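Trainee: Okay, here's the prediction I keep looking at, along with the sequence it came from:
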Amino acid sequence: MPAADPTSGPARETHADPRPEDQPELPVARVAVDVGLAHLDRPFDYRVTPEQDATAVPGARVRVRFAGRLRDGFVLERVATTDTDRTLAPLHKVVSSEPVLTPEVAALVRAVADHYAGTFADVVRLAVPPRHAAAEKAADKLAEKTAEQAGEQAEDRAVPEAPWPDRVPGPLPAYPDGAAYADALRAGRSPRALWQVTPSAAPEADWAAGFAEAARACVEGGRGAVLLAPDQRDVARLEAACVAALGRARVVSLVAESGPAARYRAFLAAAHGRASVVVGNRAAAYAPVHDLGLVALWDDGDDLWAEPRAPYPHTREVLAVRAAQQGAAALFASYARTSELQAYVDRGWLRPVVQTRVAVRHAAPRVRVSGDDDRALARDPAARAARLPHEVFELVRSSLPSGPVLVQVPRAGGRLALVCQDCREPVRCRFCQGPTTLATGSDGLLTCRWCGRPQVEWECPICGGRHVRSPVVGASRTAAELGRAFPGVVVLQSNGETRLDGVSGTGAIVVCTPGAEPPAEGGYAAAVLLDTTLLLLRPDLRASEEALRRWFAVVALVRGGADGGSVLAVGDSSGRALQALVRVDPAGFAVRELADRADAHFPPAAKVVTIEGPAPVLQEYAALVHEPPGTETLGPVPLPVREQLPGSDGEPLLRLTLRAPVREGGALVRAAKEVAGVRSARKSEGAVRVRVDPLVLG
């Protein structure tokens, strides 16, 4: 491996050569140096001294001299020779002999960096938590004590045999092929499935218990598992289910929110093999579990799975790459279904585990849309236009005696797309179908947020209207109106700032914003979805998909249809998302959504790379990039002022979008990474942010 010159690589040092008999058997360490420069994204060779031979093991943390400075790094491997003719500099110091970067995780880090046009140094920071010396020493003592008690050598680090809790039937057998999936895990095979969880408060919809059931089958087959949930509340629920199914000794929780010491202890417990199952959020996707047999992810559509740090990997893709590399089983589960998972199903990489339509109709609450039948319209002619039609008050009044009622209202103040003032149809670009906005200081001129083209003399394709508006809604006002309509009934509010952990099973009205719905004891008797049109108006490619995901999350909190659970949505029943909600058909919606993405050339039916930076940087970038055949260029378009880059000094930022067919996606990502390497080698000025298949396109 290369050893660069003193200005860009390891410094050469002269030392007296030790005697040949003292030389290590493998005297060369290949080190991944913590340097985020794209043109230096490769390992470098260093010499291992006799004193470092026992501690400079693959995966150990080291300090090396690089370009005249001491930098951190990881030993990737030890080899006998180097392919450079230069004198190798020795490792400056072995910080810790703990092998925290396993070969499997190192290979995953490399693959993720290449997939997202990033560097190894950026991704390894996400994979390996910072060292906590006290936790490391305590873990070593525990490993030695365990080995002594087992009568084995300390380096074997045997897992203590803990008692198994009694097996409790889980929800997987309620789904066709669910029991067969668990049996395959128990037999040591690696099936890959998309578990379409039927949304309701019934036991067969308990996704956490299903994950725990799959993890126990995997551990009984002699392998480990990584189970992920998006937020801390879901992680706590998943951990409790796993502890009940496998026992405390086999399960650890790996989350950044637990603090540096606790996180590092959990990481080492997995690395030493003391814990077979790791639960956590996106920080646990790279957990060094021994003999990995299962990776599982709950609700891949949640935007928390998108890493906010470069190179911005999505946890769903990280787990897919890891399952393919390590031959592990995969289980992706959710109430809704994203286009990305549908693409996996279409390619045959995932197999659906879904209840029959008859079972879904029996288990899920009854869902209907206000004003969707002649009888409702006869009683309330304004049902389709009113924000709170008569049906809402009827449902709340009839449901309160049997339990609480949940009312979901989109949060006010969000940035929403423009709509036609007459028919409320979203205003889309006539060239690329992107969302539009009013140009600053343009006296009402509409421009596209994707391609930047002006929409001169816009006319609604549905009704022919020429006027637009931006709708706004408020949750507090809704709570006040319902409180006046139902005097004496407790009205609670739950939102991002004051989120309720749960509510009792007695009659009450709970008004919440999307994502802040508290579970109710025994499930809600009914739920109301207000202003459904507003959730569909996000200036985002995934607006319909995200709206349906949030609605299904509400449906999942309501008692099943057999127990009288009911959901009422207020909106236009002709919309595709609401029709899928009424039918409880996330699969059908995902199939049509993916087809639309293919027609519009957007992910996952196409590969998209966005480049954000000042105008001179984008001009340089466009001149350097070698686009593969079929690549389209959109923009550049201005970015909002709040989306600033470090080092941009407040200079206005633009976004350039490149998109190519899926078959050319790898070439497009490599081209983007090559440009980053050229700019890095040139020491070009100006910050730039590159995203591959960004979660938000708007």
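Mentor: That came through fine. Everything numeric here is computed off the predicted structure, so don't read it as measured data.
Trainee: rest of the way, CA atoms for contacts and neighbours
Mentor: OK.
Trainee: Any buried residues in stretch 515-526, and which?
Mentor: Residues of stretch 515-526 classed as buried by neighbour count (16 or more other CA atoms under 10 Å): Gly515, Ala516, Glu517, Pro518, Pro519, Ala520, Gly522, Gly523, Tyr524, Ala525, Ala526.
Trainee: okay but the last one is in contact with Val567, surely?
Mentor: Yes. Taking CA atoms under 8 Å as the definition, Ala526 is a contact partner of Val567 at 5.6 Å.
Trainee: take the one below as the second:
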Amino acid sequence: MSSENTPEGGGPPEQLALIRDTVRRAKPRTWRGAHLAEELPVARVVVDKGLLHLDRYYDYAVPVQMADSAQPGVRVRVRFGARMTAGGRREGGELHDGFVVERLAASDYPGALAPLAQVLSPEPVLSPALLRLSRTVADRYAGTLADVLQLAVPPRHAKAEAEPSPAPLPPPPAPAPGSWQRYPQGPEYLSALTAGLAPRAVWTALPGPDWPGEIARAVAAALAGGRGALVVLPDGRAVGRVDQALTALLGEGRHTVLTAELGPKERYRNWLSVSRGAVHAVIGTRAAVFAPVHDLGLLVVWSDGDSSHSDPRAPHPHVREVALLRAAEEGAGVLLGGLAMTVEAAQLLRTGWARPLAAERATVRQAAPRVRTVEDADQARDAAAQAARLPTVAWQAAREALATGPVLVQVPRRGYAPRLACERCRTPARCRHCAGPLEAVAAGELRCAWCGVPEEDWHCAECGSFRLRAQVIGARRTAEELGKAFPGIPVRTSGRDAVLPTVPGEPALVVSTPGAEPVAEGGYAAALLLDGWALLTRADLRASEEALRLWLTAASLVRPAGEGGLVVVVAEPTARPVQALVRWDPAGHAELELAERAELGFPPVSRMATVTGTPSAVADLLGVARLPEGTDLLGPVPLPPLRGQEQERALLRVRPGQGGALAAALKAAQVARVALRGAEPVKVRVDPTDIG
């Protein structure tokens, strides 16, 4: 039978080290009929069962025929849950995949050990560094090691494994600074990478088409210094742009791509080339952050505010946080870059963990397009261009720009849920108890979406108004309306059903949802950002930050102001994100957002977790959990029913430095509830990205 060898949940590193150093005096006993390996006859295995109460290592006996192949890091199959009869035969149990994490001379388990059932492959795919990182990520997010390993190690493909990997290439020469010269600290940052150092920077990229080439030069600098590089991007289109830039700069064979679109065989083949040390540079999407790059010297995360960087699968790790954990563990440099800046990046700058990497204001003004604002209230009063659902200013800008090139029209997705705000000054309506967002539950009734406390006498703290607004303008017929307003002009659409990577530089209207904007050859002549309050009034803590990020992403595709590029944004001109867009100042916006969150106790200044389930299950878990001292409980509040069952959610908030204790407490409470048969499931999420 397998044995438990670590404390619940795997235990902190110091406990694991103590257990590993324990002297094991007894030779392992095994079930009848198994002949054991003469040396190191015990294999410690992590079993692929993502259950919290089974999140530990298990000892198995190594049969003599597997003595050479069952090495640390390889995939194996083991029988889990079997029992030994009085006659020494096994009974029951199911076969499960797993990984050997180490070989031992003896086991602490007093009973007989079950033998390994099969070595699936002699390929060592789980390195000690990847195992440590996966364990750290699992503990941070109150998850299991098995769940994290499913994200970190791709499924095996036998044919790809049988193919030889290419021979590694020598380091390339140090690259020239190129467009990095536009940033005062840019050449110095590249020089530090070439020297083998580990500089950490938050990079505010200039608008325009140069950022893929700048990432490529940073990767080349790390390779020139004899170290590896890893770039994580939010989607396949961004990966394609950086892939082209790296190939143009370094040629073929210097890097590899890891994305789900490649298919299982090619993706595993590329992953093996990295694991075997044949390739030292990787670019890819979310799961690539775990890629086993040898001697990692640089970690690049592009657009860390994009929701694609948060994994939808348990335990929901975020690429930025995994990258920071890995950089600290492996001594790698960090380049946290984007056109916008998140509050988490601003906090890294405030604490001094990273240095800013930004251009001078004169350079920013030279690279950015001109931005004009139109108050959304003017659109309802404007009868000059009702057919196109555009204010006169936007309609005229589009008509003039179409004479020289394509025009981008960004329309928010349908289904955005607006956040309540003051009708007069647009200040978000917040709860007086916990500062959470207010929501309408019935005619004239308000309630906090976080703590559930009703608000009976709301008025705006800024202007004193008693009137609220929640506005979302549909975009279903935008393309048809624009086609009628601009006869003879081609109208192209890019969105969820079909995303265009590029469009020609000829006159056309390109209607796109946020994040799906295609790149135009030579840049767009103009961009129209419609229905701004559909983004700004979303019921999300990150509404302002996300609106600015989406606007900057679209506006960066427009030609510079010196070439006639113009952006028209339809939103309240005095709103903070709108003013940041006009000034092209994402760093200043992030600093103000961080200061406001610090005042209100919001992440990242605090750490949060959500507990979601039926009312009885949520109450049960909260009753069992030994939460850190000073934990704030917000809620529970009701949610829409799930499969006919009532649902509610509670928010837990702790001070900085208590995030690990909160995750450990929630995980221990989940394990305790599993021990009670019949306990209803509860979904726990640490550091959720969508705190509404």
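Mentor: On my side now, so go ahead. Note that the structure is predicted; figures quoted are calculated from it, not measured.
Trainee: Now the TM-score, please.
Mentor: The pair, once superposed, lands on a TM-score of 0.89 when counted by TM-score structural alignment, normalised by the length of structure 2; 657 aligned residues with a CA RMSD of 2.9 Å.
Trainee: what touches both of Ala526 and Val567 of structure 1?
Mentor: Val558 (CA atoms under 8 Å, 6 or more residues apart in numbering).
Trainee: In structure 1, which residues correspond to the longest helix along structure 2?
Mentor: Across structure 2, the longest stretch assigned as helix under DSSP state H is helix 659-675. Per the alignment by TM-score structural alignment, helix 659-675 of structure 2 matches residues 665-681 in structure 1.
Trainee: distance from the matching stretch to structure 2 after superposition?
Mentor: Taken over the aligned residues, the distance from stretch 665-681 of structure 1 to structure 2 averages 1.5 Å (mean CA distance after the TM-score superposition for structure 1).
Trainee: which residues make contact with that stretch from outside it?
Mentor: Taking CA under 8 Å, 6+ apart as the rule, stretch 665-681 of structure 1 contacts 37-40, 114-118, 606-609, 621, 624-628, 660, 690, 692.
Trainee: likewise stretch 581-591 of structure 1?
Mentor: Applying CA under 8 Å, 6+ apart, the set of residues contacting stretch 581-591 of structure 1 is 335-339, 342, 360, 364, 366-369, 545, 548, 551-552, 576-577, 580.
Trainee: quick one: Gln471 of structure 2 from Ala384 of structure 2, how far?
Mentor: According to CA to CA, to the nearest Å, Gln471 of structure 2 stands 22 Å off from Ala384 of structure 2.
Trainee: quick one, which of the two is more surrounded?
Mentor: Gln471 (20 against 14; other CA atoms under 10 Å).
Trainee: Leaving out the residues flanking it, which one is nearest to the residue mapped onto Ser200 of structure 1 from structure 2?
Mentor: Using TM-score structural alignment as the criterion, the counterpart of Ser200 of structure 1 in structure 2 is Gly208. Spatially, and ignoring its direct neighbours in sequence, Gly208 of structure 2 is nearest to Ser556 (5.3 Å; CA to CA, 6 or more residues apart in numbering).
Trainee: so the one you found makes contact with Trp211?
Mentor: No. With contact defined as CA under 8 Å, Ser556 of structure 2 does not reach Trp211; the gap is 10.6 Å.
Trainee: Can you find the partner of Thr285 of structure 2 in structure 1?
Mentor: Thr285 of structure 2 maps onto Asn281 in structure 1, by TM-score structural alignment.
Trainee: To clarify, my last question referred to Pro628 of structure 2.
Mentor: So, by TM-score structural alignment, Pro628 of structure 2 is matched to Pro628.
Trainee: Please, which helix or strand holds Ala479 of structure 1?
Mentor: Taking DSSP states H and E as the criterion, Ala479 of structure 1 maps to helix 475-485.
Trainee: my bad, Thr657 of structure 1
Mentor: Using DSSP H and E, Thr657 of structure 1 falls in strand 654-661.
Trainee: which strands and helices sit next to that strand?
Mentor: Judged by 3 or more CA pairs under 8 Å, 6 or more residues apart in numbering; DSSP states H and E, the packing partners of strand 654-661 of structure 1 are strand 606-613, helix 615-624, strand 632-638.
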